[in-house]
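1. Using only what follows, build the 3D model:
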Amino acid sequence: MAAAESAAGLNIIDHDKGPAILATSITVTALSTLFVAARLFTRARIIGKLYLDDYFISISMICSWVTVGITAKAVSYGSGRHAALLTEYQFSHAILWTMVAFLPGILSFAVPKLAVVALLTRMMNPSRTHAVIMWTVAIVCLISLMGCVGILFGQCTPTHSTWTFSVKGECWSPMILVNYSIYAGSFSAFTDLYFAVYPAIVLCGLQLNIRKKIALSCALGIGSVATIVAIYKTTRIPGLASPDFVYDTADLTIWTAIEGSTLMIASSIPILKPLMDLVFGRRAFSSNDSNERYEKYDRSRSGKDESGVELSKRSRKRGRPMDTAISQLETAVDSTSYEEHRKSADQDSQTNIVSSTSEPPASVPATPPLGAIRRTDRVTVTTSYGEDPERGLPMSRWG
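-> Model prediction:
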């Protein structure tokens, strides 16, 4: 009773962040689930193949919902409210479940970084050294973030003395956890920024028009939003050292859910191009089955399936990677399929470039009469799969 009167005197009775924690966590997680479901549908049903990044994102999605469930249990014990308003039993269990929720919560925004790397290494076709660097950065970031959980549960001996007040234990200074978490959060923000800026740098070197460069840079660089979220979340980390733990870490819980959902959404957007084509009718009303069209479009000349917006490793061995990047990345914003490009090219041609036989048509004299006006059409056919041996120019994939 005295504790309640004291709390009323401090005007903290109405301070309850529990509903905000649940509302935000459930909302952003449900939203990211829609994007992930659309991503998996696009890959599994339209393109016909799941990739490594899809499995990483699926794991992240599971961790997000596990976090929501554990967070809801923590809120039921009083997480989001001031310690002065809770009984010892409530406060103890609120601390325990809040701490437990950090484990899947961290995985929900750490694992998507691996998915982003898997996506970028396939779409951007970086050198082996650069690919190793990106994987190393993502894995080091994951390990660093998991270190926060290790310190959180290992800062006191025995561990359960952290939330069981009847047990006396020896604990490190709480600032060790705070300082390390700030480092891990800052490194996470840097990683998000690095993976968001890298595609834009690559696209600047490609022979694309400005509209497509901007569209692709935005689609692949939307993860920069997660950088802003990670930076702001880092400012909430000092709450880990607060005596009023379950109230002061409420914002950290909320922004952890937001960061994970932002990364999952950002990594899914570049994959949804074929689904958007179906939704807006660009392929849905085609005479051919949409799945069959994408299978044809995604199949390489060797007969292996590949994603239409992703670069294949084959480009490192044959042709020029940048030319392949142009033709592959353009499909992320171009609504026409491979067959439609071929059809358009045939319609634009005023005459057949190559005849089916070596003999000229009978109606067209092989040699115009002397003094007649001649019409000459110069046609250059290029492809990224090789080079013109006479001019040394890249040859078009349509050749």
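
2. make it CA atoms for all contacts and neighbour counts henceforth
-> Noted.

3. Show me the strands in the stretch 51-200 of the chain, by range?
-> With DSSP state E, counting those that start in this stretch as the definition, the stretch 51-200 of the chain shows strands at residue ranges 156-157, 170-171.

4. Which one, of the ones you listed, ends up nearest to Gly221?
-> Each of the strands of the stretch 51-200 of the chain was checked against Gly221 via Cα to Cα, and the shortest separation belongs to strand 156-157, namely 40.9 Å.

5. what residues does the closest one touch?
-> For strand 156-157, the surrounding residues in contact (Cα atoms under 8 Å, 6 or more residues apart in numbering) are 162, 169-172.

6. do stretch 263-270 as well
-> 32, 35-36, 39, 57, 60-61, 109, 112-113, 115-116, 219-223, 226, 332.

7. Give me whichever of the strands of the stretch 51-200 of the chain is most buried.
-> Between those, the one whose residues have the most neighbours on average, counting mean count of other Cα atoms under 10 Å, is strand 156-157 (a mean of 17).

8. how much space between Gly147 and Leu252?
-> The span separating Gly147 from Leu252 equals 17 Å under the rule Cα to Cα, to the nearest Å.

9. quick one, which of those two is more surrounded?
-> Just comparing Gly147 and Leu252: by other Cα atoms under 10 Å the higher neighbour count belongs to Leu252, 22 against 15.

10. From Thr67, how far off is that one?
-> Leu252 sits 13 Å away from Thr67, going by Cα to Cα.

11. before we move on, what about Phe35?
-> Shown here: Phe35 relative to Thr67, a distance of 18 Å by Cα to Cα.

12. Alongside the first, I'd like the structure of this one:
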Amino acid sequence: MLIPEGENGGRVLLDVDFSLLALTVIVVAGRVFSRFKMQGKLRSDDVFILLSTLLFIALVVLHSVMVFDYHLGKSTATLAQTDIRTQALIGGIARILYLPATALIRVSVLLLTRRLSPYCWVRHSTTVLTICNVVFAILMVFLIIFTCNPVSASFQPPPMRRKAQCLNYYTIQRVVPAGSAVLDFLVWVLPVVLVVRVQFLGWKKKTIAVGLLGMGVIACIAGVMRVVILFRTPGGRDPSRRAPVLGLWTSAEIAMGIVAASAPALWPLVIMVVRAFTEKTPSFRFWNRPASSADEEIAAQPMRQEQQGVPMDTITVWNLTVEEDVTIPHGIRNYKSQEPLFAEDRQNQ
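-> Take a look at the predicted model:
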């Protein structure tokens, strides 16, 4: 499981936590700097990423308290009853923090995708997925808090809940990460599909865009690993030794989600740094180029001529640096584009 479930599990968890936290803080700081440098203000998706970063910091603090003060990672048989109870209480709080943190990251990605998209189907999809994320987070938080009657038993170890009326603890533990993993996949796939279907970007440019936006697959993998561990781990296994493994993948999912969501906003900063240290400018000018060059490229696209009655000079380039709302006629919003690669193949046949 990549980290030991023995006495050193807690220490390994903190090493990974602080490494991911350092990476996250650097990336978010670069994102904020890039936004103010290029646009002079933060957007709504930036605010959500900042909030998720604060929740991630709180999660790392909880992990630290559990390891240093309550000996997380050691055998439950060697722990005092107060340590076991406190581990369960803090663990419940950590599970609650996980839900809004991941939901904020996903909504941030959806807001960016919606702002960049010229297509109605993408805008409708982002709206539906945003609602699903909010509802899922609220329902799961409610379910975690009210697992037992009385509520105080929800934050106690399962063996100490005998006098309370509770839902199945291990079922809830599996439902939360499984649902989160499904939402991760849907949210991170949508931007990639959008880039692939956009016709006024060449394949070279699409490859770079997919590489940046597709970094969310790392967060998806971390979420899937949490599900695999929970389904493969017997319910009776020592919870104090299993918790560091789950905590590691939880931190990885949140941290890599923040990094992946910030990648498009960081791209202008990367170009600025490259320009500062080299004389050559990267050939990725589609991120920040004037509309005239975009019009020239669109005019050169044979497939765009298939759209009847659509003025070619009304299409604005899809820009990840400026991130302005795309002004496109209603006909293009409803137009179902085909992948240029297949179109080129048909033309060559």
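
13. before we move on, the earlier item: okay, the contacts of strand 156-157 of structure 1 in TSV with distance to Gly154 of structure 1 next?
-> What follows is these, written out as TSV (distance: Cα to Cα, whole Å):
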residue	distance to Gly154 of structure 1
Thr162	9
Gly169	11
Glu170	11
Cys171	9
Trp172	9
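
14. would you list every one of the helices in the stretch 101-250 of structure 1?
-> Counting by DSSP state H, counting those that start in this stretch, residue ranges of the helices within the stretch 101-250 of structure 1 are 128-154, 174-204, 210-221, 224-234, 245-248, 250-268.

15. average offset between the shortest one and structure 2?
-> Superposing on structure 2 places helix 245-248 of structure 1 at an average distance of 2.4 Å from its equivalents, by mean Cα distance after the TM-score superposition for structure 1.

16. Same check on the third one?
-> After superposition onto structure 2, helix 210-221 of structure 1 lies on average 1.3 Å away from the residues it aligns with, using mean Cα distance after the TM-score superposition for structure 1.

17. Packing partners of that helix?
-> Under the contact definition 3 or more Cα pairs under 8 Å, 6 or more residues apart in numbering; DSSP states H and E, helix 210-221 of structure 1 sits against helix 174-204, helix 250-268.

18. so how much does stretch 252-270 of structure 2 differ from structure 1 once superposed?
-> Stretch 252-270 of structure 2 differs from its equivalent in structure 1 by a mean of 0.8 Å after superposition (mean Cα distance after the TM-score superposition for structure 1).

19. oh, I was asking about stretch 182-196 of structure 2
-> For stretch 182-196 of structure 2, the mean distance from the matching residues in structure 1 following superposition reads 2.7 Å, by mean Cα distance after the TM-score superposition for structure 1.

20. give me the stretch of structure 1 that that stretch matches.
-> Mapped onto structure 1 with TM-score structural alignment as the criterion, stretch 182-196 of structure 2 occupies residues 190-204.

21. Quick one: map Lys233 of structure 1 onto structure 2.
-> Under the alignment (TM-score structural alignment), Lys233 of structure 1 pairs with Arg226 in structure 2.

22. How much space separates its match from Thr233 of structure 2?
-> As for Arg226 of structure 2, its distance to Thr233 of structure 2 is 11 Å (criterion: Cα to Cα).

23. Settle it for me: which of those two has more neighbours?
-> When Arg226 of structure 2 and Thr233 are compared for neighbours, Arg226 comes out ahead with 21 against 11, by other Cα under 10 Å.

24. Which residues are in contact with the more buried one?
-> The neighbourhood of Arg226 of structure 2, defined by Cα under 8 Å, 6+ apart, consists of 177, 246, 249-250.

25. which residue lines up with Asp54 of structure 1 in structure 2?
-> When structure 2 is aligned by TM-score structural alignment, Asp54 of structure 1 is paired with Asp46.

26. Give me the distance between that match and Thr53 of structure 2.
-> Asp46 of structure 2 sits 11 Å away from Thr53 of structure 2, going by Cα to Cα.

27. Ile218 of structure 2 now?
-> Distance of Ile218 of structure 2 to Thr53 of structure 2, given as Cα to Cα: 17 Å.

28. And the two? Which one has more around it.
-> Thr53 (22 against 17).

29. The more buried one contacts Leu23, correct?
-> No - using Cα atoms under 8 Å, Thr53 of structure 2 and Leu23 do not qualify as a contacting pair, with a distance of 11.1 Å.

30. sorry, back to before: quick one: buried ones out of the contacts of stretch 263-270 of structure 1?
-> 32, 35-36, 39, 57, 60-61, 109, 112-113, 115-116, 219-223, 226, 332 (16 or more other Cα atoms under 10 Å).

31. Show the contacting residues for Arg333 of structure 2.
-> Residues in contact with Arg333 of structure 2 (Cα under 8 Å, 6+ apart) are 118-120.
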